[in-house]
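>>> whatever this is, show me its structure:
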Amino acid sequence: MSTSQATWFGQPRGLTILFLTEMWEKFSFFGMRTLLVYYMTKQLLIGQEQSSLIYGLYAACAYLTPIAGGYIADRWLGTRRAVIAGGAIMSLGHFMMASESLFLPALATIALGNGLFLPNLPSQIHGLYDERDPRRGPAYNLYYAGINLGAFIAPLICGTLGEVYGWHYGFGAAGIGMLLGLMIYVAGAKYLPPDSPRTATDKNAERSGDVKRQMILLVSVALVVVVYRGAYEQLGNTFALWADQGVDRQIAAGLTIPMTWFQSLNPMFVFLLTPVLVVYWTRAGRRGRDPSPLAKMAMGSALVAVAYLMLALVLSVHVGVVSWAWAVLFVFLLTAGELLILPTGLALFGQLAPRRFAATVMALWFLGSFGGNLLAGVLGSLWSAMSAAAFFTLMAVTAALASALLLLIRGRVAGFPESGAMEIPQPRHTS
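Below is the predicted model of the structure:
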């Protein structure tokens, strides 16, 4: 079923509902996360090492629970009820943060709710469009912009409330944001596709004749994205360290760019570049010139490699700190590559996932974030043992490796139709 007849802003109305729901969910998620370490060390007086351990365990659980949440939704609850239940549980967890004695149970509650919510919301995008609708691929770029919009405003609101008026005000704002997202989702449910019956036969499976090969393909892509994220996730890690020590942040006499502002460049560029990419890919799709998903992802990873290589070359010829403009250009190139690989990968999983297991397969995509962050941490530990130029060269090689692996996978796939959904060659039958 397609609901693409009634539109807002040229897209199915359901996409706006999913966009706003995701925006407020990410507002709550990143709003709480912005305050978490400061709250533990300053209010609860937990040591830095233990605080970092708690933070890491919470982040890991947030990306692990969607596997169970996706399976529960596909097997029993259904997509809509899973989203509503997950949002309600997360709201409860955020409000539990108001009590210091409930701190750890609150974190566990938020992680559990996230497991139901995270994989089930984007799994509904596919059903908003007909199979050959050229808007379907760019729709995931728009949805991805919602993620970044919530992540962008969360520190400004929740962070300010927490620092100025008290931690619990910031946590409360995060909980209110989650409730707003839940209310939007429930109010706009009529614009969303119905849940697929648990016993429905998957059309992709009928077309390909080999669901197992589809799953092997998706697992392969997820593993490569782990490699890509090993380089990409340095943006909030070693790049942040370099921006503090290796960048001349003075733009005028007495005016210096705060080092944290460089972290806001990424979501800002997402907002600026997404409309351009959506228009371009939609027009290319209508002309039949839209590159295949894996080709886009390979280009994106290659662009990230170029960004790191640029920094490595600049640092190899400059002694001391470098201009802030190089840091801005790096984030711009990194974001452009990100918009080619991450929303495209999300779309690929959404389009190829067997309908009966859509949420479970979508959770596999998010599990790549878990592995990627772990790899980024391992690679980041090399920062102090290498020069900045050598480290950024290593990151360029890592991103280039991911690009090469994506092209290798693409070479083993028969082709892609214009809509971007992958066609896997059918097995030959012998009489």
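>>> could you use CA atoms for every contact and neighbour count after this?
Will do.
>>> tell me the spacing between Gly337 and Pro343.
Look at Gly337 and Pro343: by CA to CA, to the nearest Å, they are 10 Å apart.
>>> and Gly87, by the same measure?
Per CA to CA, Gly87 is found 23 Å from Pro343.
>>> one more to put side by side:
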Amino acid sequence: MEIIQNQYHTKETLYFALTRMFERASYYGFKTLIVLYMVGETLKMERSEALNIYGVFTASLVFSQILGAVLGDLVIGNRRSVILGAILQAIGTFCICIPLTTGLYLGLFLIALGCGFYTPNLISNFGKLYFNKTKLLDSGFTIFHLATNLGSFFGVLLIGYLGDKYGFNFGFILAGVLMLISLIPIVLSKERNFEKTENNRSGLNKRILIIVMAFTLVGLFWGFNDMSYIRNSDLQLQFKELSSSVFPDYFWQVGNSIFFLPISIIAIVLWNKFYSNHFFKIMLGFIFGAIAIGILLLIPEIPTEQHLMIFFISLLFFGIAEVHIAPVIYSILTKYSNPKYLAILIGLTYLPTALISFSFGLFNDKIYDNPILGLKIGIIGMAIIGIGLISFIWWNKKLPTTSA
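Next comes the predicted model:
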């Protein structure tokens, strides 16, 4: 660990973070309403049909982000892709207001396509702000990730509440307006020609190895987390019923973010002053993830209100784990990639995560009957990777100083 000197965040960091916050508020607010809208009085779909459509929509995001990243890096440029993506998403949410299945399908298509243009290109341009101050990458991307969670937090609360109180169309229109507002910081920011002038002394093969490791680790982290999802969801539903008089229903939709927000602020402050190995942070993420899942084992099959604090402690540890994983992966890609193809690499990060989650999902039938098995697999998997990363860091002590 070393003290960071003469490296500072700029106002562009704030602009990009605000853009992401408004976009995520729009997107997650829309997601809160869409299934309820499909099964509601307007379209009157069967719940199974609505969930299938929603599943196809979310799966399509993996491929749309790869397409948007390729076009952004190689054809139309990253900044133009961000603007195009935001406009497409806004039009998509407005189209859903059309009380026909045609409006629904057109809206979902435009939102998926717009998200593909928007997300990898915005993250890419944000990372490029730090090409010549790479020791601030972890702090910068944690600011960005904090904005993402703030957006989802307020989007779910605001759009979910207003859509429920005043009608779905009101919620969708608000989501579209928020998407258009997200364009304002990007338009205000100056377009810059990003050049990577810091010398990275790592060889090509080593950089490829590090990037592949980053892809694999982020996929495994979320994959093992998914192994505990069935038990976690069951506990969440039970605690929701037990504490209905204490917490409103929408609290449980954003409960994870409540702990992530203060943890992120602490991490931003620390990582703004001190630099340490990316893989050391990821190692801590897996260890805290194993602890978070392990704590769930302390809760009996049928919990009482007395076990609610244990559940919150688990959420706290998972928040610590996430802040050591999600932002740091983007830091690694930014630091070790060719800047011409950074958006493409960021778009591709969703592919191994989806593949690993799908592979682990093949065992969901067994885990559904025995959710404790999923917890044990998650604990063992995260602990093994954490220990393996300790060995990797010990073997490669010079990794933190591979760039100036």
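>>> so for Gly87 and Pro343 of structure 1, which residue has more residues nearby?
It is Gly87, of Gly87 of structure 1 and Pro343, that has more neighbours when counted by other CA atoms under 10 Å, with 29 against 21.
>>> which residue ranges of the stretch 151-300 of structure 2 form strands?
With DSSP state E, counting those that start in this stretch as the definition, the stretch 151-300 of structure 2 shows strands at residue ranges 274-275.
>>> leaving out sequence neighbours, find the closest residue to Ser314 of structure 2.
Leaving aside its sequence neighbours, Ser314 of structure 2 sits nearest to Ala292 (CA to CA, 6 or more residues apart in numbering; 4.5 Å).
>>> okay, now the counterpart of the one you found in structure 1: neighbour count?
Using TM-score structural alignment, the partner of Ala292 of structure 2 in structure 1 is Ala307. Residues within reach of Ala307 of structure 1, counting by other CA under 10 Å, total 26.
>>> residues touching Met45 of structure 2, list them.
When contacts are counted by CA atoms under 8 Å, 6 or more residues apart in numbering, Met45 of structure 2 touches Met38, Val39.
>>> mind checking how far it is from Ser60 of structure 2?
Distance, Met45 of structure 2 to Ser60 of structure 2, using CA to CA: 21 Å.
>>> could you do Ile356 of structure 2 as well?
16 Å.
>>> list the buried residues in the helix or strand hosting Phe144 of structure 2.
Using DSSP states H and E, Phe144 of structure 2 sits in helix 137-166. Applying a neighbour-count criterion of 16 or more other CA atoms under 10 Å, one finds 137-163 buried in helix 137-166 of structure 2.
>>> same deal with stretch 205-216 of structure 2?
The neighbour-count check on stretch 205-216 of structure 2 (16+ other CA under 10 Å) flags Arg207, Ile210, Ile211, Ala214, Phe215 as buried.
>>> trace the fourth one over to structure 1, please.
Taking TM-score structural alignment, Ala214 of structure 2 has Val221 as its aligned residue in structure 1.
>>> who's in contact with its match?
Leu406, Ile409.
>>> if I look at it, how far off is Leu294 of structure 1?
9 Å.
>>> same thing with Cys61 of structure 1?
Per CA to CA, Cys61 of structure 1 is found 29 Å from Leu294 of structure 1.
>>> out of the two, which sits in the more crowded spot?
Between Cys61 of structure 1 and Leu294, counting by other CA under 10 Å, Leu294 is the more crowded of the two (27 against 18).
>>> just tell me what the more buried one corresponds to in structure 2.
With TM-score structural alignment as the criterion, the equivalent of Leu294 of structure 1 in structure 2 is Phe279.
>>> burial measure for the counterpart of Leu261 of structure 2 in structure 1, as a count.
Matched to structure 1 by TM-score structural alignment, Leu261 of structure 2 sits across from Phe271. Phe271 of structure 1: 17 surrounding residues under other CA under 10 Å.
>>> so who does Phe271 of structure 1 touch?
By CA under 8 Å, 6+ apart, Phe271 of structure 1 lies in contact with Ala145, Asn148, Leu149.
>>> how much space separates the nearest residue to Arg47 of structure 2 once chain neighbours are set aside from Asn52 of structure 2?
Closest residue in space to Arg47 of structure 2, ignoring its immediate chain neighbours: Val39 at 6.0 Å, by CA to CA, 6+ apart. The gap separating Val39 of structure 2 from Asn52 of structure 2 is 12 Å, by CA to CA.
>>> more neighbours: which of those two?
Taking other CA under 10 Å, Val39 of structure 2 and Asn52 do not tie; Val39 has more neighbours (17 against 11).
>>> now flag whichever of the contacts of Phe271 of structure 1 is closest to Thr282 of structure 1.
The closest of the contacts of Phe271 of structure 1 to Thr282 of structure 1 turns out to be Ala145 (CA to CA; 16.2 Å).
>>> surely that closest one touches Thr274?
Yes - using CA atoms under 8 Å, Ala145 of structure 1 is in contact with Thr274, at 6.9 Å.
>>> now Leu407 of structure 1. Nearest residue, chain neighbours left out?
Closest to Leu407 of structure 1 by CA to CA, 6+ apart is Ala298, at 6.2 Å.
>>> should've said Phe144 of structure 2
In this structure, Phe144 of structure 2 finds its nearest non-sequential neighbour in Ala17, 5.1 Å apart by CA to CA, 6+ apart.
>>> quick check: the aligned residue for that neighbour in structure 1?
Checking TM-score structural alignment: Ala17 of structure 2 goes with Phe19.
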